[in-house]
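# Build me a structure from this.
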Amino acid sequence: MAHTNWTKQELVAYILLYVAHSDLKETQQEHDYILSRVDKETYKHIKTEFESDNDYQSITKIVDAVNTESTYSDHPDALFADIKLMAFADGRMDQMEHAIYNSLKRILS
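Here you go, the predicted structure:
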């Protein structure tokens, strides 16, 4: 499993990018939502990393990071609230975003 040394902000950015790109595009509303949760430098750094990862690497990194981040491993509801808000950032949760939300909930719970 890939080991990440992400801060909580980097983890949030990566997960939100993963959800935003579940339908293969990041809308302006999704972009704005991510920037409302993390600073611009964190976003840029994590987006570069995210774009070089495939789906397997992304999921592996997310699982590893959530398991090492006590805030989320002990209280996953906060994480899922962020994921759900991200999915609805553009006004609706499409089928792919819903599938990703359910998959992450199953994997991380």
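
# okay, CA-based contacts and neighbour counts for the rest of this
Will do.

# what sits up against the helix or strand encompassing Glu51?
Secondary structure assigned from DSSP states H and E places Glu51 in helix 40-52. Judged by C-alpha atoms under 8 Å, 6 or more residues apart in numbering, the contacts made with helix 40-52 from elsewhere in the structure are 9-10, 13-14, 17-18, 34-35, 58.

# I have a second one here; can you model it like the first so I can compare?
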Amino acid sequence: MAITNWTKQELVAYILLFVAHSDLKESKKEHEYILSRVDEATYKHIKTEFDADNDYQSITKIVEAVNTNTAYRNNPEALFADIKLMAFADGHMDQIEHMIYNILKKILS
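Now for the predicted structure:
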């Protein structure tokens, strides 16, 4: 697996895509929320990478990237705030999104 040297924007985009797709679909509101956090070029680039990855690869990349990104490693609360806002982007956090939030919090803490 390639080492992720993502920028903070790319990491945010990937994590938000992972949460958005936890229920196997990305709603229009979730898509809009992601684009409110990252620019369109970053979104398209990371979406292509995300679509090619399986769940194991996604989790591995997220853990590796968070561990190497000092902005989130030193301030995990900001990361979890982004994840929670993504989960609520379509108005509610469903059970799968809640489970993914808890799993990411456990893995990344």
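
# picking that back up, against the second structure, where does the helix holding Glu51 of the first structure fall?
Helix 40-52 of the first structure corresponds to residues 40-52 in the second structure, going by TM-score structural alignment.

# what's the mean deviation for whichever helix or strand comes after the helix holding Glu51 of the first structure versus the second structure?
Toward the C-terminus, helix 40-52 of the first structure is succeeded by helix 55-68 as the next helix or strand (DSSP H and E). The superposed helix 55-68 of the first structure is, by mean C-alpha distance after the TM-score superposition for the first structure, a mean 0.2 Å from where its aligned residues fall in the second structure.

# so what's the residue nearest the centre of the first structure closest to, chain neighbours aside?
Within the first structure, one residue has its C-alpha closest to the average C-alpha position: by C-alpha atoms, centre = their mean, that is Ile15, at 1.0 Å. Setting aside the residues directly before and after it, Ile15 of the first structure is nearest to Ile62 in space (C-alpha to C-alpha, 6 or more residues apart in numbering), at 6.8 Å.

# same thing with Ile83 of the first structure?
Leaving aside its sequence neighbours, Ile83 of the first structure sits nearest to Leu16 (C-alpha to C-alpha, 6+ apart; 6.4 Å).

# Quick check: which element contains that neighbour?
Once you assign secondary structure using DSSP H and E, Leu16 of the first structure falls within helix 8-20.

# now that helix and helix 40-52, what's the angle there?
Direction vectors for helix 8-20 of the first structure and helix 40-52, defined by axes from the mean of the first three to the mean of the last three C-alpha atoms, to 10 degrees, enclose an angle of 50 degrees.

# Perfect, that will be all.
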